[in-house]
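J.: fold the following.
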Amino acid sequence: MTSNSFLRAARRTLTAGAAALLIGVATVPSLVTPAAADDGPASVADLAQGLLGAVVNISTSQRVKGTEGPGAVPMPQLPEGSPFQDFFDDFFKNRPGEQGNPSQKVQSLGSGFVVDAEQGIVVTNNHVIADADDIEVNFSDGVTLKATLVGTDTKTDVAVLKVDPKGHKLTAVKFGDSSKMRVGDWVMAIGNPFGLGGTVTVGIVSARNRDINSGPYDDFIQTDAAINRGNSGGPLFNSAGEVIGINTAIISPSGGSIGIGFSIPSQLALGVVDQLRQFGETRRGWLGVRIQPVTDDIAESLGMATAKGALVAGVIKGGPVDNGTILAGDVIIKFDGRDVNEMRDLPRVVAESTVGKAVDVVIVRKGVEQTVKVTLGRLEDGEKLASGENGNTDKDTGDEPPAVPTASVLGMTVGDLNDETRTKFGIAAEVSGVVITDVAKDSAAAERGIQAGEVITEIAQESVATPKDVMDRIAALKDQGRKNALLMLASKSGELRFVTIRMD
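T.: Below you'll find the predicted structure:
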């Protein structure tokens, strides 16, 4: 079936549905003829027939230790010769945790699809094969092959398997371009949940760029094509028979499809699959910055016309931009030619970039747009570096330090950062600025979650070192007609974040 005929059938379906709805409103059911009522979409059998052979069932098994100890349920004492003796023997003595049966083999099922027939490469979800001891791939013609794990990526929930195709001809499908899919485009989901053969469902793209808080690179395609239990890891096809998504999750109170399913877009999955095949692991680009959203208040404080981009809250020591190329307080609005409209856009476009690549990054610094050149590091190395960057330097001597010069502003009491205040609040030696010694209850500062012991390092991207600096900067912002003050705060260990405080 061609793409055009697929879409023509869809249009006929929508037209018939709209007509039926209007007739229902007019309450004239006699106008619906049998021919019109039976006019559904043209068959998609030809399209499905060419794809079913590439969709496989993934069967996994795992040895789990039995439960022993206080939580174990003891076998009841039965009278000698009880007719229930055999039943309870089967139930209790074969339970995991009983003597002679210390573990149990647990099995699970999912779906996948072949992307390379010659090499025997199969793609599925990571959660389908996670912690499995044995993995088998069951094909629609009844053949079962043992699979080895090539690589997994927990961040995108993608896994790559390999089977030996010798003596068995495999059917493969290819990835399409998910970026070309529009809301309303028809799609087909195929799964092989129980090894009985493929199941086919048809629907449309309900939405794009969905963030369901499942990982750092959420960019799901939402579809109303039915995705049920065991369909995880199966492909979502466009009308040309190309894979534009990997079915991975549903929203459902019952476990069955209610028309809200999510697929990993091929634009994201393809790069992960290629890296897993080549390296057995992912090798993502890394910028080495901590970021936070640009809110309307922050945009106003920075003199930006619209709230967009990713605000750099800190630069990781030893990272790619620790040389001053990008600074805390910069707003990244474009990366390697791709717009960064929201904070969540940046991690994804950086991760999809090649390690060691030199890219242009467009930033807004103190209201001025400029372009800087950055050479990317590797995210997996950066995660190790970042995890060891912050230490806990909290100290509590129990002694009250002598009084220090203070000032009250915006619901905060601020003071000099010296040996006494460092000791009192456990502030690391490398942190500089003005310490917040108290925050008034129900103040604008309290509403923003500001706490005593945090350090103001900048106000409106200007460094402050004394309480007087803080007062002067706030007064200058008010004179400029600003409604909010943008503060860069450092935690006790030196981790930075930005907050805005109302000044009215």
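J.: going forward, measure contacts and count neighbours with C-alpha atoms only.
T.: Fine.
J.: how about residues contacting the longest strand along the chain?
T.: Taking DSSP state E as the criterion, the chain has its longest strand at strand 103-116. Applying C-alpha atoms under 8 Å, 6 or more residues apart in numbering, the set of residues contacting strand 103-116 from outside is 54-66, 96-97, 120-125, 128, 170-175, 191-194, 229-235.
J.: mark which of those are part of helices, please.
T.: Val128 (DSSP state H).
J.: the stretch 251-400 of the chain: strands as residue ranges?
T.: Taking DSSP state E, counting those that start in this stretch, the strands of the stretch 251-400 of the chain run over residues 261-265, 285-286, 289-293, 310-315, 331-335, 338-339, 358-365, 368-375, 377-378.
J.: now the second one, please; I'll put the structures next to each other:
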Amino acid sequence: MKKFFSFLSIAILGGVIALGGYKAFLEKPVVIERTNEQPIQTFQTNFQPAFETTNASYAPTNFTEAAEKTVNAVVHVKNTAEKSGITSWSDLFNGPRKYEQVGTGSGVIISSDGYIVTNNHVIANATDLEITLNNRKKYKAELVGTDTENDIALLKIDADEKLPYIPFSNSDNVKIGEWVLAVGNPYNLTSTVTAGIVSAKGRDLEGNGGITDSFIQTDAAVNPGNSGGALVNTRGELVGINTAITSRTGSYIGYSFAVPSNITKKIIDDILEYGKVQEAVIGFIPEIKEDLEGVIIKEISEDSDAKKSGLKEGDVIVKINDVKISKFSELSGQLKAKRPGEYVNVTVDRSGEILTRKVKLSKKIKRFISNAFQLEFKDLSKKETKKYGLSGGAKIIREARNDNGNDSLVGFIVTSINGQRINTADEASKLLDNLARSRYRIKVEMINTEGEVERYVFR
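T.: Predicted structure coming up:
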């Protein structure tokens, strides 16, 4: 029994020694790492979000109010013109057949008693004009007057009720980037509203046949049939008359152009008061430089009101009243909205000195200019027709491309263009521009300053 306890004691002691040796020499220590998370500290800064520091409204853009105000005041214009021509083999033997040609466009009611503004090209050569309101009522329209240069026409209908109309806005206050709506009847889809922004102002469309060179450019979708329709702001006020697009296909590709409301209103007022447009000018010949902001006064007559007011040759016009002038189209747009006899404040840069002069506007003298050839013509005097034995012709009085060159055409008299006899300066300027747009070869017969006949061919 004693031996048993001795063996047991020895066994226990041996286990304790073995366990202690293992702990001391063989077992690797286990290290437990603890991470104490520190609380995130916050710091006050001076930054404040923009919406807390401005008065801007961030409500979603909504055009429903402007659309409701304007859609019933934009009308469908149907233009019927009588034509004659040969359309079949029988017409060759029986003579030209008369037929009707129908065109459509849009118009804007501008008064409750039925005055409607549209584009001149919408109603040109019409023998019958029909207006369809948004409620589908139809009326015959009377042509009150037109302005072909700015492509504006005024119509009148006699309705049996007061009509909804769109009030004019001041187009000088329109901002680039401002939302606008185009309201019209594209492709005979009546009462169509599209939205866009003002992309540019005072836009000049090269080769636009003399039509106003001070358009409002937008990216609101405008297509055939929209011509004569309304361009309105988000308050439903008229800022322009949709007139043109630039496109290689004839359909909208991103840009549309409108005659500003200030020009439109002035034309309408002139037609109603005088029967024709009263055009105002400052009274100088400009010099155009693409790399210069403003318009240079190149020539100014000694007896002009502009000269009397203190303007000088070499002055650069930079502002009319409170409107900045960067290019000639902007100056032209401001003057188109004025009448002869009105006074304007003209601000000029004279060799670095900024001066403002009050100028009385003069009545525009009709000028005949070929934009394609940059030539200005005048009708022949009786003395000149007698001297050269002519019944008519067009004398070149200015040549922008070569005013003082050795090969200048100034003083030459144009007598025929592509075989067509020229009787007036108006005929010469229009025919040259029409042929240039059609890319025809142009043959011009002229009498030089020595009285000799010369012939030129332009390609």
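J.: drop the TM-score for these two in here.
T.: Overlay of the two chains. TM-score (TM-score structural alignment, normalised by the length of structure 2): 0.62; 335 aligned residues with a C-alpha RMSD of 4.0 Å.
J.: before we move on, back to that, onto which residues of structure 2 does the longest strand of structure 1 map?
T.: The alignment of strand 103-116 of structure 1 onto structure 2 (TM-score structural alignment) covers residues 98-111.
J.: just how off-centre is the matching stretch within its chain?
T.: Relative to its parent chain, stretch 98-111 of structure 2 has a centroid offset of 22 Å by C-alpha atoms, centre = their mean, to the nearest Å.
J.: now swap in stretch 141-156 of structure 1 and tell me
T.: Counting by C-alpha atoms, centre = their mean, stretch 141-156 of structure 1 comes out at 22 Å from the chain centroid.
J.: next one: stretch 131-147 of structure 2
T.: 25 Å.
J.: then stretch 420-432 of structure 2?
T.: Remark: stretch 420-432 of structure 2 is offset 29 Å from the chain centroid, using C-alpha atoms, centre = their mean.
J.: would you check the span in structure 1 matched by that stretch?
T.: Under TM-score structural alignment, stretch 420-432 of structure 2 has no counterpart anywhere in structure 1.
J.: now the contacts of strand 103-116 of structure 1: which count as buried?
T.: Among these, those classed as buried by 16 or more other C-alpha atoms under 10 Å are 54-62, 96-97, 120-125, 128, 170-173, 175, 191-194, 229-235.
J.: just checking, which of those belong to strands?
T.: 55-62, 121-125, 191, 235.
J.: closest to Asn484 of structure 1 among these?
T.: Among those, Asn125 lies closest to Asn484 of structure 1 (C-alpha to C-alpha), at 45.8 Å.
J.: relative to Ile58 of structure 1, how far out is the aligned residue in structure 1 for Leu231 of structure 2?
T.: Under the alignment (TM-score structural alignment), Leu231 of structure 2 pairs with Leu236 of structure 1. Between Leu236 of structure 1 and Ile58 of structure 1 the distance is 17 Å, computed by C-alpha to C-alpha, to the nearest Å.
J.: same question, Ile436 of structure 1
T.: Taking C-alpha to C-alpha, one finds Ile436 of structure 1 at 57 Å from Ile58 of structure 1.
J.: ditto for Lys334 of structure 1
T.: With C-alpha to C-alpha as the criterion, Lys334 of structure 1 and Ile58 of structure 1 are 41 Å apart.
J.: now do Thr15 of structure 1
T.: Separation of Thr15 of structure 1 from Ile58 of structure 1 (C-alpha to C-alpha): 39 Å.
J.: Ile298 of structure 1 too?
T.: Taking C-alpha to C-alpha, one finds Ile298 of structure 1 at 49 Å from Ile58 of structure 1.
J.: what does Asp157 of structure 1 give?
T.: From Asp157 of structure 1 over to Ile58 of structure 1 the distance is 15 Å, taken as C-alpha to C-alpha.
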